[in-house]
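In: sequence and predicted structure are below.
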Amino acid sequence: MKTFYFIAVLLLGAASAWAQAQISPSARFMLHRAMNSPSRSEAQATVLAIVDLDRNAAASADLLPGTEIVAERGTLALVRFPIDKTEELAALPQVRSISFGKEAMPLMNEARKASYVEPVLQGTGFDRTYRGEGVILGMMDSGLDPNHINFYNQDLSANRITWMATIYGTSGRLTEYKTPSEILAFSTENPQSTHATHVAGIMGGGYNRTATVATSATLTGLDTRRVPFYGVAPYAEMNLCAGDLYEENITLAAENVAQRAKAAGKPCVFNLSVGSVIGPHDGTDAYNRYMSELGKEMIICIAAGNDGNSPVSLQNDFATTPQIKTVLTRSDIAWNGVVEVWNSDATAFDISLEFVNSATGAVAWSVRIPTNKVLYISNSSDNTQGATHNTVFDKAFSSSSNVYATTETNAVNNRYMAQLQFDLTPLSGSSLVPVLTISGTAGKMNAYSQSVAGLGFGNTLTGNAPAAGYTAGNPSQSINNLAMADNIICVGAYLDRLVYPSLDGNSYGYNGYDDADVGHVAAFTSYGTSPSGRSLPDFCAPGMGVISSYSQYCAVKEEQLSARATTTENAPVGTTSRTNTWGIEAGTSMATPYVAGSVALLLEADPTLTVDKVRTLLSETSMKRTGRTDAEQAQWGAGAVNIQDAMLKLLGKPSAINGVNADTARRLSVTRYPGSVAAKVAGSSVVAARLYSVSGALAASAHTSGDEATLSTAGLSGGVYVLKVEAADGTPESRSIIIE
């Protein structure tokens, strides 16, 4: 790490407007809170920022006294400094932009079958097995229990997490855990979450010994047997980070993992099952560019996002529609989240925040968002300097409610933009709703919203009837903003199981959820298009009903658990044993580590693979899918990943599946039972089914009246088979399956 000292004397008065333009809106809002808090205690805080430096400017290596450059990539640097020095730092001639304060959100046995990982792990059709040996798996997430038995090696003698770190708050202080004893003494950084533990288990979990396991949903019950819920790369080494998910912390985590992998001389995959729809969606922001640089040294896999069925994006062409109005929607009690509006160029637009009576449509109060100045709206009881107060606001929202807003011409991409941060809790009986009115003369506008509380763009003031003059949003650009960066792989999710077994003795599932059906893309998969026309996500992997390890520190219901094992090898200090559990989760967060683990298998076979080669390999071998709608088609990307075919292609061998018949099933659903397979074509009066080996030999057949035929698989050798089905209308369909 480097510490630099600035020698020149700065005259900041004339430079303040310029300095404001260099500071990202989220950083500006955090700075405003710190500098205007009544106690001024926050002004003493230290922050970690991504700073874009002009290497050609005079004294480009010199910053302010006490400023610490933690890491550098190209023109970008991770810089730690006191927050009250932000404007002074931004005024330096060599500083082009400063970004901090923006947060991301945390967005297996059946899964391994669905995408043909099992033959690769077992070496079926290969000269050897591939299990991720010699590859480092990294990630940044929240809710990590590093001592779950799922992370130990096969003989349980050592934890495969050989290094981990935590990063809390906005200061970017990284605490390392380098030895087995240090890791064993660690519990968790977030007892309210199990997300990181689940994600890491999908990516590289390896426990395949006995436990109490809920049997298949068709044979409900409990059994003591081997845990089938291990991950994709069960022999890989893991370097994991956890903590607060600010983009600067994520960048610092990725930087550390990349440096460690480089020092060890090992290929590396970095998983990010977190993200944000907020951003310019053009790859120009500092976070995107820094991660793009890191993507040259390791394969970075990110989640597409879980907003594919939410109205989180909004588009408008000012040349044809000079003004657009939209209602901010919510799925929770409060409006809590962030909205960004971007024009396609530097042409300014006017944006006003209005508080509208939902019953009458009348505007109770309207505030215009200023340019290069922070607007802070709060309750009159708030003594923060510079706050804007109004009795309308006081009567409608709680005393802690507030809004931050600003507009600017972005210093990096020269596009005019606005950002608003909402924390609005309505009082009982309040009928006011927030509305954005955006007016412009030229340019094409894109707006984005993000919130754990379902913040979105709507056209209804009350009830379900659209209100005249209002425009609703859509999910067409709901994709994770980081997906726009170069050297990044973006992953969507599909459903590979409808029902999962639980330790409470029951079975649960997704029947009735957004037309959920096995083989269909998950409705929540975010999608979009890059400025270059690249369709995103790149492809999909299993992401609904995925069972993986749970943190023992996060309280969950028994119905969420599918396996439990008591072990001694990973017992916390001062104890003799601990309980390890496995449970269900859904999201592109689950699909992404599936691909990350799969990439580790490919890197074991060829450590020289680049991100472009990996993306091409997985795209070209993905099982092509046809969406039921245009949106579904976009969500699929190149299709469903097929790791077996990807490995065969990498090794120069013919496909084990597509050479017989690629998957074409759209109406066809397949259920595997012990000793049989059921093929169902909904609504058909007759079904004829045949099961073929990959060499083309007929293995089993069945013909029945009705919409479901059952084929016996008793006595068949384990491996990949192709199921061909013909329904009453004569349409042939097929599905590649694995018989165990």
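Out: Happy to help now that I have it.
In: for the rest of this, base every contact and every neighbour count on C-alpha atoms.
Out: Will do.
In: contacts for the helix or strand in which Thr671 is found, please.
Out: Following DSSP states H and E, the helix or strand that holds Thr671 is strand 668-673. When contacts are defined by Cα atoms under 8 Å, 6 or more residues apart in numbering, strand 668-673 is touched by residues 218, 518-519, 677-682, 733-735.
In: what's the answer for stretch 321-331, then?
Out: Contacts of stretch 321-331 (Cα under 8 Å, 6+ apart): 316, 335, 433-441, 453-461, 469-473.
In: now it: buried residues?
Out: Neighbour-count burial for stretch 321-331 flags 323-330 (criterion: 16 or more other Cα atoms under 10 Å).
In: check which helix or strand Leu711 maps to.
Out: Secondary structure from DSSP H and E places Leu711 in strand 708-712.
In: which element follows that strand toward the C-terminus?
Out: Assigned by DSSP H and E, the successor of strand 708-712 is strand 719-727.
In: what is that following strand packed up against?
Out: strand 686-693, strand 732-739 (3 or more Cα pairs under 8 Å, 6 or more residues apart in numbering; DSSP states H and E).
In: check which residues of the last one are buried.
Out: Of all the residues in strand 732-739, those buried under the rule 16+ other Cα under 10 Å are 733-739.
In: one more to weigh against that first structure:
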Amino acid sequence: MNRFFQALASFLAFVLLCGFLHAQEQPKASEAGLNITNFGTLPTGPSAQKGDKSHPSKWNAAGQMFLNIYQQSRQKGENEQNLRQQLQEQFGMRSMSAGKNKSMQDYVPVFLSYDDPSALQEAERFGFIPQTKLTNMCTGLLPVKAASKIESIESVTRISVSLKQRIDNDSSRAFTNVTQVGEALWQENGLNQAYDGTGIVVGVIDIGFDYTHPTFYTDPEDPSTCRIKRVWNQNTTGGSPEMYTYGTEYSTAEEIHAAEHDQTGGYHATHVAGTAAGTGAGTQFQGMAPGSELVFVPTASTEASIFDGIAYIRSYANSVNKPCAINISMGLSIGPHDGYSDFDAAVDELVTSDPYGFLISVAAGNEGDIPLHVEANLAPGTSRSTIVEMDDPSMTYVDIWSAPGEDFAAIVFLVDEDGNILEESAAHLSTQESYSQPLPISPEQTSTVRAYPEVNSYTGKTNLFLQINALQAVADGYTVGIQLQPLSETDSVHLHAWVSEGSFSNPAPENPEWMEGNTNYTINGSMGSSQSVITVASYTSRNDWDGTLFNQNEIGEISDFSSRGPLIGGAIKPDIAAPGEIVISSGNSFLSNYLGYLLADESLVNGKEYPWIISQGTSMSTPAVTGIMALLLQQNPYLSIEDMKTLLDETAVRDAFTGETKNARWGYGKIDALAALNVLESDSVYTISVTQNDGGKIIVTHESDTVTSETQFARGTVLRLKAVPETYHFLNSWWDGNTETEREYTVARDADISATFEQETMYTVTIEQTQGGRVLVTCENDTLDSETQLPEGVLVKLYAIADENYHFSEWWDGNTTANRSMALNRDLKIKAFFDEGSANEALASHNINIYPNPSDGVFRMECPGAKEAKVFNTQGQLIQTIRESLDNFSLDMQDQQPGLYYMHIRYPQSSQTVKLVIR
């Protein structure tokens, strides 16, 4: 627990206002008079309660919970309104009209995953409203009344709902050496220029914005100098952005200043944005990148809406041709903690598809001193138990995960004040069952548990998600416990469990059957696990203000509350640490009830007082990193997330507090803006090597210079590539070691550039039809009826004209399936396949067997009858092609990075796509 003030009352008030959301202390079992040191394994009693759902759900565990609570909310009664409020506050459900003159209906924000893009069109016919579209995933608003219809779409593979995320500088600038790179001191420190984030977009996704605070204006007294270029309030209606169908967008200085704020009940976002990029408005409380322009997203706080916010900021930055650094100081302690959640997959794809000049930082979390995690290795016939300490006994979540194929039971029970376990009322739960109704855990049935099992579609891990309502039981003096047991009589299970808004404790330390909670793996489990973000820890840069002592930490020491890694699997998080304890930054002027000791100062601007507020947390350290990333992008607008990690590794401060190597408390160490900019300025010349293949010549030009073999260019130089073909040769493709078919690119690293040429040839296009219907091939305005010759490089487009009762299934050009257009580079026989009834029938499941999946890189595959299999990464790049022995073969991908891959398997008249995961 974070010991922020010497006086407990002051500390609790501070927690409430600052939104640190630390667990409120509850009496532990041993402190409450329990004496259960003689208790070991809870009698298993009857087998786990039987569920009422026989088929696996495509909804994730939180989605199953949402649907069950929604069904109960439809039953008229005194609890109806409370349940609807829970759906809105916990899951982001909103009521809205599907169109003009249409009635209001309920929608829930989701990630919709599919293995065929046609699924999205089918979902839209049932009322699904797509938002951000990716290759095999889309965020969107799902109409709850159509939930079962959308789940029944064959190629929909997963529907994921999330709980709402929680919100988790004078000294900050000095400790990170930002002061040393600004207008006053850049020359002293040997830099080529001053850095303030000019030309960079800083995006903040949060809640509690004051758009009128003078720190967001070039001239604090002139509203027309607003540095906020866009605001997308996701929580209001009317005037949504062009890409989206919810919320309200403000796009002019007048609109933004007139809107004033997104809420009057908090200041978190204003403080965060001020740390990242505030001017300070003439005070000492300047942020890291005061010259940057700003985009604010007051968020609906679900994972899907936060991801939409990321895509929105990136889209705006691209529209003005500027890099962006995005801040997310939100998250939850629950989740898989391994980098394979729906949010992780979505962010990974978005970042890798457009990697340069696109950086995201995420708070590590504020649970580093809370024992909210337990881990257990359980042999057959054994069990371990723990007590759940609840900050909010009316709604506590416990998230339990095991390895793929490892099923387990969880028994939720009560312990009375004398240490007696109430065996008769315990709820016996299993990962092999599903439960649509809450199960009682108290004799009076006033306290309940909801249970939702699922298998993670990315990793195959088993998950049991619990929601415990023990408000009455705790009021009656009971304590809640959980016992975990393997279901297999022969195989062990390895379990990790996390509790949200609480902790785990051990009432019987002498008894090995009981577990104490620990602080390992407490890193932000919903937002901070992706390898495509920078996850930020907090350290102490100040412990007093104006004579008031706020904490006892030594300056430079890690904050007690800063959450710890690593990720499950061993990957190190957090990535870096920055000052987060304590930080003074801008506050929301529309929030009137600041306690005196939180108010550091006020600025009088145009007759109004604007506050500067004391706060702490990884929410405050993260925007320091975001602002510094803006400074680094100012020097090199083409930095990628991998470049950023390399810079942190090279330049982070390592001292007696951090240790010498990257670790699960500090990441690489303490961020140092000056050291990173020195590296960027000195490491800015790159070698371009030019080669030719198969004849012809290639030249690289920069302004009037021509490069024919090898030369050096400064980082950021824009190069144009031209082909000078020999007679009868045409340019086929460019290859710069990273991206194909580029004609112009910006230097960001050493590159080998080659051109491939092929002799001019006329190719024959032959058109065939099978199974009914007609197929047309067009070249510009010409239609090819049966057979013709076209020169190499001509783009042909294919169209299907289906007969009645037939639906188009797929194209096949002898080489690549699912093409709609192609450039000629060989003779082609083009076929169209049609199937009666539905296109999806042609993609009916084949007898495909893949094991293990996930694997360490080697998969055993059985694909009887298949003709070809191709493996792609999430960027769409071809990794491998297999054309022989597909009935039974071994796929070796040990040379690939851990992550998600797709295998497209072609059969004579259909195809199927499956997911592969390398651990």
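Out: Perfect, thanks for sending it. What you see is a predicted model; the values in this text were computed from it and never measured.
In: TM-score them against each other, please.
Out: Superposed pair, TM-score by TM-score structural alignment, normalised by the length of structure 1: 0.74. Supporting alignment: 584 aligned residues with a Cα RMSD of 2.8 Å.
In: strands of the stretch 101-250 of structure 1, start to end?
Out: 105-106, 136-141, 161-168, 173-177, 210-214, 222-226, 237-243 (DSSP state E, counting those that start in this stretch).
In: give me the mean deviation of the second one from structure 2.
Out: Aligned to structure 2 and superposed, strand 136-141 of structure 1 gives a mean residue distance of 1.0 Å (mean Cα distance after the TM-score superposition for structure 1).
In: against structure 2, where does that strand fall?
Out: Alignment note (TM-score structural alignment): strand 136-141 of structure 1 is matched to residues 201-206 of structure 2.
In: the third one too?
Out: Against structure 2, the aligned range for strand 161-168 of structure 1 is residues 228-235 (TM-score structural alignment).
In: ok, now the last one?
Out: Per TM-score structural alignment, the counterpart of strand 237-243 of structure 1 in structure 2 is residues 293-299.
In: now what about the matching stretch, what contacts it?
Out: Here stretch 293-299 of structure 2 has contacts from 198-209, 227-235, 262, 277, 305-306, 309, 313, using Cα under 8 Å, 6+ apart.
In: which strands or helices does the longest strand along structure 2 pack on?
Out: Longest strand in structure 2 by number of residues, with DSSP state E as the criterion: strand 104-114. With contacts taken as 3+ Cα pairs under 8 Å, 6+ apart, strand 104-114 of structure 2 sits against strand 94-97, strand 137-143, strand 156-160, helix 303-319.
In: any chance of these in CSV, plus mean neighbour count?
Out: CSV is the format used below for those (neighbours: other Cα atoms under 10 Å):
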stretch, mean neighbour count
strand 94-97, 15
strand 137-143, 24
strand 156-160, 23
helix 303-319, 22
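In: distance to Arg226 of structure 1 and secondary structure added to the buried residues of stretch 321-331 of structure 1, as TSV?
Out: Shown next, in TSV, are the buried residues of stretch 321-331 of structure 1 (distance: Cα to Cα, whole Å; DSSP: H, G, I helix; E, B strand; the rest coil):
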residue	distance to Arg226 of structure 1	secondary structure
Gln323	62	strand
Ile324	58	strand
Lys325	57	strand
Thr326	54	strand
Val327	52	strand
Leu328	49	strand
Thr329	47	strand
Arg330	44	coil
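In: Ser73 of structure 2 versus the aligned partner of Ser530 of structure 1 in structure 2, what's the distance?
Out: Under the alignment (TM-score structural alignment), Ser530 of structure 1 pairs with Leu567 in structure 2. Relative to Ser73 of structure 2, Leu567 of structure 2 is positioned 37 Å away (Cα to Cα, to the nearest Å).
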